[in-house]
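> Please work out how this folds:
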Amino acid sequence: MLFSDDFLLDTPQARKLFHGHAEHLPIIDYHSHLDAAAIADNRQFANIAQLWLDGDHYKWRAMRTNGVPERFCSGDASDREKFDAWAATVPKLVRNPLYHWTHLELRRPFGMTGLLFGPETADTVWEQTAMQLQSGGMGARDILEKMHVEAVCTTDDPCDDLQAHARHAAAGRSLKLLPTFRPDKARAIGDVKAWMAWLVRLEQSVGYGISDLDGFLKALAERHAFFAAHGCKLSDHSLEFMHPDSLSEAEAADVFSAARQGRAIEADDAQKFSNFMMDFFARLDAGAGWVRQLHIGALRNPNGAALESLGPDTGFDAIADFTYASPLAKLLDRSARAGSLPRTILYNLNPRDNEMLAVLCGSFQDGTVAAKMQYGAAWWFLDQMEGMTRHLETVSQLGMLSRFVGMLTDSRSFLSYTRHEYFRRILCRILGRDMAGGLIPDDDSFIGAMVSDISYNNAKHYFNF
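Okay, here's the model as predicted:
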């Protein structure tokens, strides 16, 4: 039955696995884009539109496809007008994951079942959710706690002061709110104007001027240690291009000096400088015992007109089409040779790269940590049923599914924790079918322990939470 307790669970074995082993486990969300201040301050929401639609570029993208004008997506329309535009869009999303997620989000945490969301039910949903949101106990942090989130890692620039994380930690909450070190702007020396503006922020964060590469690396190492002092366990890096070569320290110093003087940097040198910085960050991560995440394959802002009018991260990015097996292998090999290859998660955005990345992970396993190299969860455009299924099949066939660290939200929405439920249901569906078909042992205890590990235990141990 659609969106029932047994949604997606099409065998008796799948139902036993989910309800007996996965459903009630806590959630470790090791990669998100949630607002740390909203969690620390338990932001209150006047209505579901603020909770559902603010900043959610997944939904904005769907609404535009349905012919909804921009003012009802990211613009100045009222909350109710935006909500009604979303209500008109959802019935058109049948077979899109947003259709499933929307109804799961009404089910948890609002407890709304037995209805299909659309214009006919919009008033009911608006009124019933507003009553809950306005009655207390449904702030941003409350929602995470209702969804049994044990730890959430935000995504943070090295210059961020992490005051919200410190505020939350000082309050002694059981929910862990941890930062993630995302130094992409430190590497982006090809855009000298933007890089120089960011360098000013870095100088302000460390309290001294930076005139050369040594000072630059020193400042970044200090910020890395500052993040570690605030509980950080992970770094995150977006790789939109891959160059096979890096720079020597002397060459990197020359490129830094040129950029510091405001001179344009050739694309080839900028890409090599980025690799030099990636090698540096790998040493920092390995030294601190962190996990490094590499998100590969986003085509950023292909719609220049939309970028100019709305800015980045508004739902216009796409999947890039470039080959990178060899340069990525060289990046990993440089760190492996130096003894500074940290635990690493590799994510692809282009589905054609599934097998390549899964196999490459195996090439750098070194026996020091179980599944040190992880083929990361289906991400962004791939975090739908087919994408998750293909990912799990790839990990199973070319890696070790039982050691996989499980799902993440990669989201700006506080209701997106149903994606963990969605993933767990799909995992149990796959394993339940295999049990019923005689492909794996029809042993609830044995396979159930594996489900629990993938859903929760592996992440807790891998990230040292």
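> From here on, just use CA atoms for contacts and neighbour counts.
Will do.
> Show the contacting residues for the most centrally placed residue in the chain.
For the chain, the residue nearest the mean C-alpha position is Asp410 (2.6 Å; C-alpha atoms, centre = their mean). Contact partners of Asp410, counting by C-alpha atoms under 8 Å, 6 or more residues apart in numbering, are His31, Ser32, His33, Trp379, Trp380.
> run this one through as well so I can compare:
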Amino acid sequence: MQPFLGKDFLLETEAAKKLYHDYAADMPIVDYHNHLDPKAIAENQQFEDIGSTWLAGDHYKWRAMRWAGVNERFITGNETTFREKFNAYAEVMPKFIGNPLYHWSHLEMYRYFGLDGVVLSAKTADQVWETCNQKLAQKEFGARGLLEMQNVVMLGTTDDPADDLRYHKQIAEDANISMKVRPTFRPDNAFKINKPAFPGYIARLAETVGFDINSYEKLLEALKLRLDHFDAHGCRAADHGLDCMLFAPVPGATELERVFKLGLNGETLTLDDITAFQSAVQVYLAQEYARRGWVMQIHVGATRNNRTRLFKALGPDVGVDGIDDRELANPLNQFLDTLDQDDLLPRTVLYSLDPTKNEVVVTTAGNFQDGSIGGKVQAGTGWWHNDQLDGMERQMTQLAQMGLLSQFLGMLTDSRSFLSFPRHEYFRRLLCKMIGEWMTKGHMPADYELAGQMVKDICYGNAAKWFLED
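This is a model prediction of the structure:
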């Protein structure tokens, strides 16, 4: 019987063990998409306690705690302390077996805090609380130290076009910070014209650029200025978060002006209006990314804020978002083809929250490989509800069989937590398990130089070429 999360966790063959320990384990981390706070890195934030560090804002944990029957006051309530919330989390941890949170939480305890072999429960809550808090109080357990412990060499944060990027500038000028922290251009607020917050956002963007955005052309002018600003601050990627993929041929300027004015005034928009506007803005932005040599990431397929009562009480991103199953293939292919026709399709990473669309994503990516760079259009790693063992293995298997796994950019955390980086270890162990099994079964040569290089590329090399290097 294997020890819990032991040295050879997930490594079920001798080949897998060798691939992980000799090739994967020590690779640096390029975490090219996350939601970490650059201010915390710039100021090397110290974290108050393990309760707040683990549970503040973590909707993965909130969702699981509700499922386990924990009262909301011990999840998001203001009337309880983080010690009380931590105790509630520890008490229900035994109920999490089979959920990736069970593995992630213990890997974080073991890799950061040296609590190897301790199993979190009500019985061990005091020990875990005291040990973690003693270490979090030490300078080396600040935001930068936690990243350095996991050998993180590059981070891609997620930033609004209206952000001034002051903390990215501060990080870049700090000689004590060796890792690259690149902003990522996230323009959702500028093209989701149907959202009630759209007029207010346009006013905020106008304040940032210093002129009124009272026309569609002025909006594009403002976005171009912000693209230039991000580029000057080291940005090399953009990210579009789409609940569903909409696309229509880009209409003329008069029609776009009409739709923009409707949105700016908070008036009723038809689905055709929304589709035309989103398509036009995204085509414009994607062409600008291509001209700058940036990477475009597209996250699609979430159905959000499904529980009205909790949304009204707490707002978005509180653990009531699920998987959408609307059409993807046709609008996605049309969007990418529109860009490709003018040879202005940037390097692209596609993520679908709906795992039944994995094959659609992989085969769509295959349609737009042009020989200019390996894997120019990527099928991104298992995202959100799918970044667990089955979801990641399914995504990689389909990528291997319908595309090229060797060109894969590998894992990212997509996390707001500075303690989330053992998820890269989780992914790397799974990757080595899969390739080790292929070697053992004779599905590929028993050639460690061949397999080991492939592992190193997927764990680090491919992503480093795309996101780390200038």
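> Got a TM-score for the pair?
Scored against TM-score structural alignment, normalised by the length of the first structure, the superposed chains reach a TM-score of 0.98; 464 aligned residues with a C-alpha RMSD of 1.1 Å.
> so what corresponds to the residue nearest to the centre of the first structure in the second structure?
Asp410 of the first structure maps onto Asp414 of the second structure when the alignment is built from TM-score structural alignment.
> Next, its match: secondary structure please.
coil (DSSP: H, G, I helix; E, B strand; the rest coil).
> before we move on, what about the one 10 residues further on?
Under three-state DSSP, the three-state class of His424 of the second structure is helix.
> mind checking how far the aligned residue in the second structure for Gly438 of the first structure is from Tyr448 of the second structure?
Taking TM-score structural alignment, the alignment pairs Gly438 of the first structure with Gly442 from the second structure. Gly442 of the second structure sits at a distance of 13 Å from Tyr448 of the second structure (criterion: C-alpha to C-alpha, to the nearest Å).
> What does Ile210 of the first structure correspond to in the second structure?
Aligned partner of Ile210 of the first structure by TM-score structural alignment: Ile213.
> and that match, how many neighbours?
20 (other C-alpha atoms under 10 Å).
> For the first structure, just list every one of the strands.
Per DSSP state E, the first structure carries strands over the ranges 27-29, 149-153, 176-178, 180-181, 234-239, 291-296, 298-299, 318-319, 343-348, 373-375.
> Quick check: which of those strands is nearest to Asp84 of the first structure?
strand 318-319 (26.9 Å; C-alpha to C-alpha).
> The closest one maps to which residues in the second structure?
So strand 318-319 of the first structure sits over residues 322-323 in the second structure, by TM-score structural alignment.
> Name the surrounding residues that touch the matching stretch.
Gly301, Ala302, Thr303, Arg304, Asn306, Leu353, Asp354.
> Would you mind getting the average deviation of it from the first structure?
Following the fit onto the first structure, the mean deviation recorded for stretch 322-323 of the second structure is 0.4 Å by mean C-alpha distance after the TM-score superposition for the first structure.
> how distant is that stretch from the center of its chain?
16 Å (C-alpha atoms, centre = their mean, to the nearest Å).
> What span of the first structure is the longest helix along the second structure aligned with?
The helix that spans the most residues within the second structure, counting by DSSP state H, is helix 271-292. Per TM-score structural alignment, the counterpart of helix 271-292 of the second structure in the first structure is residues 267-288.
> That stretch against the second structure, how far on average?
Stretch 267-288 of the first structure sits 0.9 Å off on average (mean C-alpha distance after the TM-score superposition for the first structure).
> And the contacts of that stretch?
186-190, 221, 224, 228, 234-235, 241-243, 245-249, 252, 255, 291-292, 331, 334-335, 340-343.
> Counting neighbours, which of these end up buried?
Neighbour counting over these (16 or more other C-alpha atoms under 10 Å) leaves 186-190, 221, 224, 228, 234-235, 241-243, 245-247, 252, 255, 291-292, 331, 334-335, 340-343 as the buried ones.
> Show me the helices in the stretch 1-150 of the first structure, by range?
12-17, 36-40, 48-52, 57-65, 79-89, 97-107, 122-134, 140-146 (DSSP state H, counting those that start in this stretch).
> Mind reading off the mean deviation between the longest one and the second structure?
In other words, helix 122-134 of the first structure. Per aligned residue, helix 122-134 of the first structure averages 0.9 Å (mean C-alpha distance after the TM-score superposition for the first structure).
> coming back round to it: mind checking which of the strands of the first structure is nearest Lys92 of the first structure?
strand 318-319 (21.6 Å).
> what residue of the second structure matches up with Lys233 of the first structure?
Per TM-score structural alignment, Lys233 of the first structure is aligned with Arg236.
> who's in contact with that match?
Contacts of Arg236 of the second structure (C-alpha under 8 Å, 6+ apart): Arg182, Pro183, Thr184, Gly293, Trp294, Val295, Phe467.
> Can you add distance to Leu11 of the second structure and give those residues back as JSON lines?
Shown next, in JSON lines, are the contacts of Arg236 of the second structure (distance: C-alpha to C-alpha, whole Å):
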{"residue": "Arg182", "distance to Leu11 of the second structure": "34"}
{"residue": "Pro183", "distance to Leu11 of the second structure": "35"}
{"residue": "Thr184", "distance to Leu11 of the second structure": "35"}
{"residue": "Gly293", "distance to Leu11 of the second structure": "38"}
{"residue": "Trp294", "distance to Leu11 of the second structure": "36"}
{"residue": "Val295", "distance to Leu11 of the second structure": "33"}
{"residue": "Phe467", "distance to Leu11 of the second structure": "29"}
